[in-house]
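Trainee: Quick one, structure for this:
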Amino acid sequence: MAFDSFAELLAMGRHGVYVWTAWGISLGLLTLCILLVRGESRAVQRTLRRRSRRELNASSGEADHEG
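Mentor: Sure, this is the predicted structure:
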């Protein structure tokens, strides 16, 4: 290991603040992207389910009027 202690690892020769801030921002942005994509995916699925139900109801209604 390049560092003698955990404190030295965190300090990284006085560059630790910048390194860990960059890691934190990157992790935060990746987490935000994942959450936004999951939310958008759920919204699209909900819209498709509603549209499918509406089309099924419309097609069953047309069948009732034909007979």
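
Trainee: CA atoms for contacts and neighbours, from now on please.
Mentor: Noted.

Trainee: Quick check, Phe3 in contact with Leu10.
Mentor: No. Taking CA atoms under 8 Å as the definition, Phe3 is not a contact partner of Leu10, at 9.4 Å.

Trainee: before we go on, could you also do this sequence so I can check it against the first one:
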Amino acid sequence: MIWHNAADFWAMGGYAVYVWGSVGVSVALLALEVLLTRWGRQQALDRVCEALQAGALVQSAGDAS
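Mentor: Reported below is the predicted structural model:
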């Protein structure tokens, strides 16, 4: 497809709603994937830290007796 100006490019031959809508949905889903991955990683790290702290407390309680 040949575009003669920027307006033709953005119009995408009359399919702009479908093309740019698809691009928008794809970008939104990729951003959501990144956010959910970061959130899940932070939750996992928090659980590991809690488990390590709980293990340290149990170990120190065993040493005290």
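
Trainee: At which residues are the helices of structure 2 located?
Mentor: Counting by DSSP state H, residue ranges of the helices within structure 2 are 6-11, 16-64.

Trainee: Among Phe3 and Leu10 of structure 1, which residue is more densely surrounded?
Mentor: Taking neighbours as other CA atoms under 10 Å, Phe3 of structure 1 and Leu10 compare with Leu10 leading, 15 against 12.

Trainee: which one is the more buried one nearest to, not counting chain neighbours?
Mentor: Take Leu10 of structure 1 and drop its neighbours on the chain: the residue closest to it by CA to CA, 6 or more residues apart in numbering is Gly16, 5.6 Å away.
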